[in-house]
Structure formats: structure tokens, C-alpha cells
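In: Give the three-dimensional model of this entry:
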Amino acid sequence: VDGRPRINQWRAMSEVPAKTPESEAMSKALKKYGFNFVGPTICYAFMQAVGMVNDHMVDCFCHPNNRTTIATR
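Out: Alright, predicted model coming up:
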């Protein structure tokens, strides 16, 4: 998103959205070009899978804020 991954700071799974305005825009654009089965939730899952957004919980070892801590142990 904007050329860099969005690093979210979620503390609970209930905070993670199923869709965002960006995923809704992606869905509309893909449907305009004839794609099927590309709703905003599918598009957001794609954005997570390819690294456009990072939705790891802040206490997860995969969250970027925790990577340096683990690497220095």
C-alpha cells in the first residue's frame, strides 16, 4: 500500500478487519476488468498473502517489531 507494506499493530484477532477501503477498491477494479470471485474479503486475504499488509499480532514472533528481539537472542 503506497509502495510499502502496511504494518498493523493489532493486539487481538477481533481487531483485524475482513476488508478495507483498499481491498474494496481492488475488488471493484478487478471486477471492472471481468474477474470473478474477487470480493473485498478475498482481495484483503490476497493483500495479506503477498505482503501488502502485515496483520500479525504485536506479540507474534513474526511481527516486524519482534524480529530484532528474536535475532539478538
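In: From here on, just use CA atoms for contacts and neighbour counts.
Out: Fine.
In: Pull out the buried positions in the longest helix that the chain contains.
Out: If you go by DSSP state H, the chain has its longest helix at helix 21-32. The neighbour-count check on helix 21-32 (16 or more other C-alpha atoms under 10 Å) flags 23-24, 26-28, 30 as buried.
In: I'd like the structure of this one too, to check against the first:
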Amino acid sequence: MNILFPKNKPNFIKGLHRSVVTPIMVIVYPDKYGVYNRRSDEGLTKVGLMPKHGRGTAFSRKYIEINKVLKSLASENNMSL
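Out: Presented below is the predicted three-dimensional model:
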């Protein structure tokens, strides 16, 4: 992820954003990864579950923490990611 989304630089592949990459990860590894897009961002923020990140935190670091929350929610509610 750090290669695709380098810190303080343009994305490695123009047009490739979290809303494209994370669904691909879900398809390839459905039990390991959740989708992180605008809807999940807004939802986690609204219910107070969005992990706090410092300014300039790498996308990969953010996604690791967000994915932990998504996995926990899925497990608690007997749902798939």
C-alpha cells in the first residue's frame, strides 16, 4: 500500500484510490479485509469508531487501524466483511 499511496506524493497509479483498492482486497481476501471508502469513513465517524490519526499518517497505517474496526464490527454482528 505504501507503494500505491506514497506519503506526501501523488498516487503511484493515477485514479487508483482507496475506494478501488480496498474492494479488490476484499474480493481476493474476503475474511481479512473490509472496504474503506467514503461511506465506511462517514459511518465510522458518525458512530465515533473512526480511529484517530495524526496529520500526515500514511494511508497504509490508517487502513490497518480502520480494518481492525471493520473486522471487529463484522465479528460482533455475525456478518462478513
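In: now what about the TM-score between them?
Out: These two chains, once laid on top of each other, score a TM-score of 0.30 by TM-score structural alignment, normalised by the length of the first structure; 42 aligned residues with a C-alpha RMSD of 4.0 Å.
In: just to revisit the earlier point, of the buried residues of helix 21-32 of the first structure, which is the nearest to residue 7 of the first structure?
Out: Checking those against residue 7 of the first structure with C-alpha to C-alpha, the nearest one is residue 23 at 15.6 Å.
In: quick one: contacts for that closest one?
Out: 40-41, 43-44, 47 (C-alpha atoms under 8 Å, 6 or more residues apart in numbering).
In: Present these as CSV; the columns should include neighbour count.
Out: Formatted as CSV, those follow (neighbours: other C-alpha atoms under 10 Å):
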residue, neighbour count
40, 20
41, 16
43, 22
44, 23
47, 19
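In: from these, which is closest to residue 7 of the first structure?
Out: The shortest approach to residue 7 of the first structure among those belongs to residue 47, at 12.0 Å (C-alpha to C-alpha).
In: How about the closest one: what's its closest non-neighbour residue?
Out: The shortest distance from residue 47 of the first structure to any non-neighbouring residue, by C-alpha to C-alpha, 6 or more residues apart in numbering, is to residue 53 (6.0 Å).
In: burial count for that neighbour?
Out: When neighbours are defined as other C-alpha atoms under 10 Å, residue 53 of the first structure has 18 of them.
In: Ok, residue 66 of the second structure next?
Out: Neighbours of residue 66 of the second structure using other C-alpha under 10 Å come to 23.
In: check which helix or strand covers it.
Out: Per DSSP states H and E: residue 66 of the second structure is located in helix 59-76.
In: Mind giving me the packing neighbours of whichever strand or helix holds residue 41 of the first structure?
Out: According to DSSP H and E, residue 41 of the first structure maps onto helix 40-49. Helices and strands touching helix 40-49 of the first structure, by 3 or more C-alpha pairs under 8 Å, 6 or more residues apart in numbering; DSSP states H and E, are helix 21-32.
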